[in-house]
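K.L.:
The amino acid sequence is not available; the structure is as follows:
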């Protein structure tokens, strides 16, 4: 029976507040990010009375490609080389006049939000610190904030000259941002905030993104839903990308390193968009094809831009990235309004915030030459998608558990119902078996009464009908009737599968007949284990076999002595009961010997026990032997009782046993 669909479980009261709590947490986080990422030039701490922001410098080429103008040129900081035409590369020196008159006992520091690739810092002609070599291959410090202590012995009382020499190459974010100089107690907090935003926070986000990406990959491996694969690849790519600016020494050739850095942004946008479309179960394939097409076009544009030194193509790609993220975000929002669910609401908010952050980064940094000192916000927008994925996984797991619980309850009810039906059927079968057993026992008793007691009573009645007034034959017939009745009753008595006890009961019944015939009975039995097949019916068949053998000996052998032996073959686990007489002897297999109904009766009794009847000649006398296995009767034998006994083969004559 198919499992019915799980009914929608009522939402607990606390769940209604989850979206609002998420919105409050998101708003709080955004406020914190805005406070931390406000442009350096806009923060009062940077422009305080004890800190000086340096924005004017004289830029002089030092070691540049042939054809580059060599004359000094005044510039306004920040100076971003990637926006120069043609793209700037090589080594440039920035001379900055610092209107600083040092105060006694005050230690001064220099803070540079961004500079690179490599740089050297000098104060009043004295080398203070150098970050990387000023020749190829360049190190890249452009992703790290820098703080440099200014030795008091190098400071002049009437003003300072700061010289920063920068070496860089295209598409490596080379340039020089604004520079701040001031007391250490002012510069240190600026450096602390910058390190958290540009370094420590990035490590935290990257680690969390990578962990969630691996978890998503494991989910995809287990349940094979492609939305988890999309998010896993996007997260792992993004975790690597946001760490790349922190690598001072590139881990690959610079063109390839830069190409992966730019392409990874496009790949992240395309994969997250595909993930979002799968979350809302978007039915059409057009948007998905658009995202794959955007990713292919982006890889082509960025390949050309990196190897052809074209910043314009890179800007075009960044603009296309906004469109590739904007369209799916709109579609997610539309579907959320049509069918509002907590997961969709969170996803739409994350998509809207991500698009807004992407536009902000594009306007403030990508197309703004003065944005060199700014921080990108996109690296932190992935936190919203992490929270969304965590909620979606938790929500889907909760739904799956509700479905499992519903299915478990359904199967529990079905199992209880089937169990009750089986118990009722079993009770009916048990009652039917009891009735059948009673009926079988009744029929068996009727058959035995008919075959044994009935035939003997018929003999007695025939004597009476003939008017035979001799008492001896009539008394013998009536005695036989009583013997048959006692034998049937004895067979019904419990013997606990003890053959010797059953034979002992039989001995008391046959002893009077042997005494009247003047025959001595010898009893030779050995210890025999319990015999599983000694049911009442089998016991009666055993009694009748022994009775038939003794009766034949009394009537035909002329014996004066009978020996009843019982042995057990421990190897084969077979029981043998033998009746030996010392009479004239008789072997039914000798030529000319006539076999009567007695042998057929013995054969029938043995077959009813799954056994073998053997008749062999002794010197003197005859042996009648019954052998049968110890185990329980086979079902076919038990069911057939004696009905197939007449068809059982009489064994070949065994070797004479002394």
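P.N.:
It's in. What you see is a predicted model; the values in this text were computed from it and never measured.
K.L.:
From here on, just use CA atoms for contacts and neighbour counts.
P.N.:
Will do.
K.L.:
can you give me the end-to-end distance of stretch 511-525?
P.N.:
Taking C-alpha to C-alpha, to the nearest Å, the first and last residues of stretch 511-525 lie 17 Å apart.
K.L.:
in the one helix or strand residue 187 maps to, what's buried?
P.N.:
Taking DSSP states H and E as the definition, residue 187 sits inside helix 184-195. Neighbour counts over helix 184-195 (16 or more other C-alpha atoms under 10 Å) mark 184, 186-188, 190-191, 194-195 as buried.
K.L.:
Residues touching that helix, excluding its own?
P.N.:
Residues from elsewhere that reach helix 184-195 (C-alpha atoms under 8 Å, 6 or more residues apart in numbering): 36, 45-46, 50-51, 107-111, 113, 144-147, 180-181, 201.
K.L.:
In helices, which of those residues fall?
P.N.:
Counting by DSSP state H, the part of those found in helices is 36, 201.
K.L.:
What's the ChimeraX syntax to select whichever of the contacts of helix 184-195 are buried?
P.N.:
To isolate the buried members of the contacts of helix 184-195 in ChimeraX, using 16+ other C-alpha under 10 Å:
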select :36,46,51,108,109,110,111,113,144,145,146,147,180,181
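K.L.:
Can you give me the buried ones in whichever strand or helix holds residue 212?
P.N.:
Using DSSP H and E, residue 212 falls within helix 201-223. For helix 201-223, the neighbour count (16+ other C-alpha under 10 Å) marks 202-203, 205-214, 216-217, 219-220 as buried.
K.L.:
next up, a second structure to put side by side with the first:
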């Protein structure tokens, strides 16, 4: 999909990215000068004296007094030179730093007293760049202050020198700086200009150059490699049609290999110099090869013949440069890098041809970027030959184009997937709307049928409760009146029980919204006057308990009937004076639940076994049967002196009634 179809947000993001890139390149081209301020200005040394020594030692002496050179001798023929100063190099050679003596070149310059003024952070020495195959050492007032370490070939040439002069100089007095460069014969070397002054003035320039020459390259390569690993994971998950992700991963690895020499610090790498050189060359060749195939995949125009020719060329150059039989790559590497020109021209031709055919902003920008990489490469080749030594290498930033292109491709595929998903979602939404309309009609019919069935079931339940509760009590009262004299029957008490049954049945129809305390409050309202009339004092000590989602009308009636039976037995048989209601959270049989306790101070009561229940008296059996229907349990605990504690435990989750629940209605 071309860039024009990506959307305004993506184009805005790309515009911001290009603006940032333009700003970064502007910083690179303009360089970094010290920031002026109220402190003394730093000294910028552009003149020095040079002398070629006859020393054959690679390692520098600890001090100039111990040196075998005539550095401090009065007759030493020093010559005035201008900084930056460079000694020419050969494009190819076969010298090995481990087997030949070096060419030693000395530089001498004076640091003015104004640059060594005492400041809060002290004076610093800042050298933007030095470059050679060999070693470098700095002496201040004859004492060794710094020397390069690690490999003589792949040293920290791309990192600026930043030294503290506070302990090596005296405020208000000039200092003499000597620079010793031990170079491989025929390779030459270069030294940039030198800055000396307060750290407050030079720190910004040093940090910016260090960022552009080393740290930013490291961050870019790290981000590039992370994105490459992400592309590899995408390819492993989706093999079909994901070759472009695999190619991007290979390209990120090759780019990292090709730029390793820009990331070398003072410690170097634990790898032989010739193999390290070959690794960077192989990475550069692999980058060009991967870029060619990546462009072919992006343009969806495979070129198998050209790809095969390019593959053979890259493999041949890489194998020919193997350190197993090739001459020393230390001096051959600049010449071998010219072998990148033919495949790079091929990549440029593919990019230009793709831009001509597609004529989209993305393809045109990519072709322009690849074309711009050639003058960048020539600039870096000149810099490697010590021309414009204070410039910054541009090659590590060339691959930003490929990096940006991959981001565009990934965003294009992501937005395409979003568009496909949005289209599928719209179609699915339309179909769901049609199905929803049909389901709504069906649901309306089912709801009407369910409403009718619910009304019928509720009507039958109420009728059954009226028959089993109030009707049974009225029949019992009628038999008592018929079979016994009226003087011996408390007709009013029997009628009160009938009215309580009727009220409890009506209360069970009120919605309680799973609130057990609301249900108990209704029971207290109904039975409180009757208990007080019987001479009982009711104490209400309930606590908040979790809601019971399963507490519907039928379950509420079971709870009310259980507590009604318990209270009736207390009034009739216990001779109690006080009753206390309590609620709490409690677990039973490994399940969370709540409990309702009714405590009285009457005669202790313990229920007999079910086999010893009196014939015709089913109160205790009904209590236990209703508790099982609710998935709970009941317990009577007689107290040591007087009183009994009745506990009703109910589960929090849906009840799991016992197998005898179906026969409950017959029992009651």
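P.N.:
The structure has been received and is ready for your questions. Bear in mind the structure is a predicted one, so any value in this text is a computation, not a measurement.
K.L.:
Quick check: which helices or strands does the helix holding residue 212 of the first structure pack against?
P.N.:
Counting by 3 or more C-alpha pairs under 8 Å, 6 or more residues apart in numbering; DSSP states H and E, the packing neighbours recorded for helix 201-223 of the first structure are helix 226-243, helix 378-448.
K.L.:
highest average neighbour count across these?
P.N.:
A comparison of those by mean neighbour count, using mean count of other C-alpha atoms under 10 Å, puts helix 226-243 on top with a mean of 22.
K.L.:
and for the helix or strand following that one, what span of the second structure is it aligned with?
P.N.:
Next helix or strand after helix 226-243 of the first structure toward the C-terminus (DSSP H and E): helix 254-279. Helix 254-279 of the first structure corresponds to residues 273-298 of the second structure when matched by TM-score structural alignment.
K.L.:
Tell me the mean distance between that stretch and the first structure once they are aligned.
P.N.:
Its matched residues in the first structure lie on average 1.6 Å from stretch 273-298 of the second structure after superposition (mean C-alpha distance after the TM-score superposition for the first structure).
K.L.:
Give the buried residues for that stretch.
P.N.:
For stretch 273-298 of the second structure, by 16+ other C-alpha under 10 Å, it's 273-296, 298.
K.L.:
rewinding a little: in JSON lines: the helices and strands packed on helix 201-223 of the first structure, plus distance to residue 6 of the first structure.
P.N.:
Shown next, in JSON lines, are these (distance: least, C-alpha to C-alpha, whole Å):
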{"stretch": "helix 226-243", "distance to residue 6 of the first structure": "23"}
{"stretch": "helix 378-448", "distance to residue 6 of the first structure": "5"}
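K.L.:
Could you grab the helix/strand/coil label for residue 107 of the second structure?
P.N.:
Assigned with DSSP: H, G, I helix; E, B strand; the rest coil, residue 107 of the second structure falls in the strand class.
K.L.:
Please name the nearest non-neighbouring residue to it.
P.N.:
Excluding the flanking residues, the one nearest residue 107 of the second structure by C-alpha to C-alpha, 6 or more residues apart in numbering is residue 50, at 4.5 Å.
K.L.:
give the contact list for the aligned residue in the first structure for that neighbour.
P.N.:
Aligning on TM-score structural alignment places residue 50 of the second structure opposite residue 57 in the first structure. With contacts defined as C-alpha under 8 Å, 6+ apart, residue 57 of the first structure is in contact with 74-77, 94-97.
K.L.:
Could you look up the SS state of residue 57 of the first structure?
P.N.:
Under the three-state scheme (three-state DSSP), residue 57 of the first structure adopts strand.
K.L.:
and it, how far is that from residue 371 of the first structure?
P.N.:
17 Å.
K.L.:
Assess the claim that residue 540 of the second structure and residue 583 are in contact.
P.N.:
No. Residue 540 of the second structure lies out of contact with residue 583 (C-alpha atoms under 8 Å); the separation is 9.6 Å.
K.L.:
Tell me which two of the buried residues of helix 201-223 of the first structure sit farthest apart.
P.N.:
Taking C-alpha to C-alpha, the two most distant members of the buried residues of helix 201-223 of the first structure are 202 and 220; they sit 26.3 Å apart.
K.L.:
do you know how far residue 8 of the second structure is from residue 242 of the second structure?
P.N.:
Noted for residue 8 of the second structure: a distance of 26 Å to residue 242 of the second structure, by C-alpha to C-alpha.
K.L.:
More neighbours: these two, which one.
P.N.:
Comparing residue 8 of the second structure with residue 242 by other C-alpha atoms under 10 Å, the one with more neighbours is residue 242, at 15 against 10.
K.L.:
Assess the claim that the more buried one and residue 235 are in contact.
P.N.:
Yes. Counting by C-alpha under 8 Å, residue 235 is a contact partner of residue 242 of the second structure at 5.2 Å.
K.L.:
check contacts around the residue opposite residue 125 of the second structure in the first structure once aligned.
P.N.:
Residue 125 of the second structure maps onto residue 110 of the first structure when the alignment is built from TM-score structural alignment. By C-alpha under 8 Å, 6+ apart, the contact set of residue 110 of the first structure is 147-150, 179-182, 187.
K.L.:
which of those residues lies closest to residue 240 of the first structure?
P.N.:
After measuring the contacts of residue 110 of the first structure against residue 240 of the first structure - C-alpha to C-alpha - the closest member comes out as residue 147, at 25.9 Å.
K.L.:
what does that closest one align to in the second structure?
P.N.:
Superposed on the second structure with TM-score structural alignment, residue 147 of the first structure falls opposite residue 162.
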